[in-house]
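Student: What follows is a predicted protein model with its sequence.
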Amino acid sequence: FLGYKFPFGLQVYDITHLVSSFFYKCYASLTKAQKLEWNNRGISTVHAIFITFMSVYLVFFSDLYSDKLDGPVTFRSSNLSNITLAVSVGYFITDIAMIFWVYPSLGGMEYVLHHFLSLVSIVYSVNSGEGQLYTYMVLISEGTTPGINLRWYLDTAGLKRSKAYVVNGSFMVVAWLVARIILFIYLFYHIYFHYDDV
């Protein structure tokens, strides 16, 4: 199953290259390293949008982790939750491979460590069915990634003084507050009130 997901990331990389070549004049003038990172951020953005949407749905809108259900919340999983996490596994494998392929152009050992720990955590959660709710809560923080990537794109394209850059920065403040601060307060609150399950 994971072998199926690995080529998807490379297809997104190629599509990002194609679309960027056609629609963004600045893309042609980028260095080889900048084009590599530009395309890699395309994969990152697609994954972030997908996993954020699915995580928000599974955590807040599906009944999978509802307190109305019997049994510990920490042992709940479904086919949809497992498949969604498997897509993230495929992304992290693809990104680690890309980092090693052009090391250190896409980041140093801190990126490798971050991706490796994420990969191990998600694989454990899929294989055991444990802790998926909290894994998804952490994955919602990927909602800030498209804004981070857009900021890099605008800077690289020489648009650091544009209105889009300012709007993106304002969006990033709100997104960061919600996805990386308020959400983690809620996560610890949830753990506290489900301490026996945890």
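Tutor: Yep, that arrived.
Student: hey, let's count contacts and neighbours off CA atoms from now on
Tutor: Noted.
Student: thinking residue 96 is in contact with residue 113, fair?
Tutor: No - Residue 96 sits out of contact with residue 113 when judged by CA atoms under 8 Å, with a separation of 9.4 Å.
Student: So for the two, which sits in the more crowded spot?
Tutor: Per other CA atoms under 10 Å, whichever of residue 96 and residue 113 has more neighbours is residue 96, with 21 against 12.
Student: got a list of contacts for the host helix or strand of that one?
Tutor: Using DSSP states H and E, residue 96 sits in helix 79-101. Helix 79-101 is contacted by residues 2-3, 5-6, 9-10, 40, 43-44, 47, 51, 54, 58, 105-107, 112, 115-116, 118-119, 122-123, 126, 132 when judged by CA atoms under 8 Å, 6 or more residues apart in numbering.
Student: on contacts alone, who are the packing partners of the lengthiest helix in the chain?
Tutor: The single longest helix within the chain, with elements called by DSSP state H, is helix 32-56. The contact analysis (3 or more CA pairs under 8 Å, 6 or more residues apart in numbering; DSSP states H and E) places helix 32-56 against helix 2-23, helix 79-101, helix 132-139, helix 145-156.
Student: another structure for you, compare them:
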Amino acid sequence: MTVSTHTVEAFKSYQIQAQVLVRNYLLADTSIPYTSVLGGIFACKVVYDLSQLVSTFYFRSYNTLSKIQKIEWNNRAMSTLHSILIATVSTYFVFWSDLFSDNKHAGLITFRSSPLSIVSLGASVGYFLVDLGMLFWMYPSLGGSEYVIHHSLSAISVAYSMLTGEGQLYTFMVLISELTTPEINMRWYLDVAGLKRSNAYLVNGVLIFFAWLVARILLFLYMFSHVYMHYNQVSQMHAFGRFLVFVVPAVLAAMNLVWFGKILKGLKKTLTKWQ
């Protein structure tokens, strides 16, 4: 009596998943994810307070802002630092590290993780939790429903990937899109500083356009093609993990396209004024 190929593949799939669960929950240091989340929350608090302190003494425009604007100023300083750090780490894991390399024979790429990847995702979860809390606290002053949806989906996806070790490669691909955050924040800073007619404002608009095109449009297309090419590995993830890989990036991509249209419209308007 022979065993079918399908049965053998199914057995191997369950065996791999069992090994991942044992490594992540029985053998791993379970304090790492939660410690990194708390570290991310603490880092956000430190950056927020430092921004408030430094801005008070070194930026004249800061002292002329309203209370809500000052909160947003400090919140954007916090998000800028997070975006730079997580985008840098994500770029490393996606393009330079061999952790998710196809040439590395260490099991399916959808089940690979490392202590550094877990810590990085945990710190990012901490940031998203803090920012979500501030969004709800100041709603809608710091952002409307689209920001709540974006941050909620991001927090859930990153937290799941951190806790289970599933789909971390695709989580990092999406997190590279945080590269656009510093440019968006700088535009707000220039606006409240009364520099909308400056050369810096024009240059910033151009940078936002190209950064958004690369990090939130082209990179997402690359991610979708990568999922397609590795569908046999993605299909072996748990049901909720597959849902996050297929649905969440699609929703974020749709939102990115809508925002990209607004960015393009705003850039055309700015360029027209400068002609």
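Tutor: Yep, it's here. Quick caveat: nothing in here was measured; it's all calculated off a predicted structure.
Student: before we move on, the earlier item: got a quick ChimeraX command for the buried subset of the contacts of helix 79-101 of the first structure?
Tutor: Those of those that count as buried under 16 or more other CA atoms under 10 Å are selected in ChimeraX with:
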select :5,6,9,10,40,43,44,47,51,54,58,106,112,115,118,119,122,123,126,132
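Student: Residue 149 of the first structure pairs with which position in the second structure?
Tutor: By TM-score structural alignment, residue 149 of the first structure lines up with residue 185 in the second structure.
Student: just residue 175 of the first structure next, same as before
Tutor: With TM-score structural alignment as the criterion, residue 175 of the first structure lines up with residue 211 in the second structure.
Student: Quickly note the distance from the residue nearest the centre of the first structure to residue 16 of the first structure.
Tutor: By CA atoms, centre = their mean, the first structure has its centre lying nearest to residue 48, at 3.5 Å. According to CA to CA, to the nearest Å, residue 48 of the first structure and residue 16 of the first structure sit 15 Å apart.
Student: which residue lies farthest from the center of the first structure?
Tutor: Going by CA atoms, centre = their mean, the residue of the first structure most distant from its centre is residue 70, 30.5 Å out.
Student: one step back: skip the chain neighbours and tell me the closest residue to the match of residue 175 of the first structure.
Tutor: Leaving aside its sequence neighbours, residue 211 of the second structure sits nearest to residue 180 (CA to CA, 6 or more residues apart in numbering; 5.7 Å).
Student: elements contacting the longest helix along the second structure?
Tutor: Determined from DSSP H, the single longest helix within the second structure is helix 239-274. With contacts defined as 3+ CA pairs under 8 Å, 6+ apart, helix 239-274 of the second structure has these neighbours: helix 145-164, helix 199-212.
Student: sorry, back to before: just the angle between the helix holding residue 96 of the first structure and helix 109-128, please?
Tutor: 150 degrees (axes from the mean of the first three to the mean of the last three CA atoms, to 10 degrees).
Student: Helix 79-101 of the first structure vs the second structure, average offset?
Tutor: Helix 79-101 of the first structure, aligned to the second structure and superposed, deviates on average by 0.8 Å (mean CA distance after the TM-score superposition for the first structure).
Student: Which part of the second structure matches that helix?
Tutor: Counting by TM-score structural alignment, helix 79-101 of the first structure corresponds to 115-137 in the second structure.
Student: tell me which residues in the matching stretch are buried?
Tutor: 117-132, 134-135.
Student: so how far is residue 75 of the first structure from the aligned partner of residue 176 of the second structure in the first structure?
Tutor: Alignment note (TM-score structural alignment): residue 176 of the second structure maps to residue 140 of the first structure. In this view, residue 140 of the first structure and residue 75 of the first structure are 19 Å apart by CA to CA.
Student: Show me how far stretch 184-194 of the first structure is from its chain's centre.
Tutor: Stretch 184-194 of the first structure has its C-alpha centroid displaced from the chain centroid by 21 Å (CA atoms, centre = their mean, to the nearest Å).
Student: In the second structure, what stretch matches it?
Tutor: Counting by TM-score structural alignment, stretch 184-194 of the first structure corresponds to 220-230 in the second structure.
Student: which residues are contacting that stretch?
Tutor: Counting contacts by CA under 8 Å, 6+ apart, the residues outside stretch 220-230 of the second structure that touch it are 170, 173, 174, 234, 249, 253.
Student: ok, now with 7 Å
Tutor: Applying CA atoms under 7 Å, 6 or more residues apart in numbering, the contact partners of stretch 220-230 of the second structure are 170, 173, 234, 253.
Student: Show me which of residue 140 and residue 75 of the first structure is the more surrounded one.
Tutor: residue 140 (24 against 16).
Student: ok, now which ones touch that one?
Tutor: Under the criterion of CA under 7 Å, 6+ apart, the neighbours of residue 140 of the first structure are 52, 55, 56, 179.
Student: which of the residues you listed show up in the second structure as well?
Tutor: Using both residues aligned by TM-score structural alignment, their matches' CA atoms under 7 Å, the second structure keeps these contacts from those: 52, 55, 56, 179.
Student: Need the max-distance pair from these.
Tutor: 55 and 179 (11.6 Å; CA to CA).
Student: about what we covered before: who wins on neighbours among the kept ones among the contacts of residue 140 of the first structure?
Tutor: residue 55 (27 neighbours).
Student: which residues does it contact?
Tutor: Neighbouring residues of residue 55 of the first structure by CA under 7 Å, 6+ apart: 136, 137, 139, 140.
Student: what sits against the equivalent of residue 51 of the first structure over in the second structure?
Tutor: Taking TM-score structural alignment, residue 51 of the first structure has residue 86 as its aligned residue in the second structure. Going by CA under 7 Å, 6+ apart, residue 86 of the second structure touches residue 175.
Student: quick one: residue 86 of the second structure from residue 142 of the second structure, how far?
Tutor: According to CA to CA, residue 86 of the second structure and residue 142 of the second structure sit 21 Å apart.
Student: Could you do residue 94 of the second structure as well?
Tutor: Residue 94 of the second structure is 31 Å from residue 142 of the second structure, by CA to CA.
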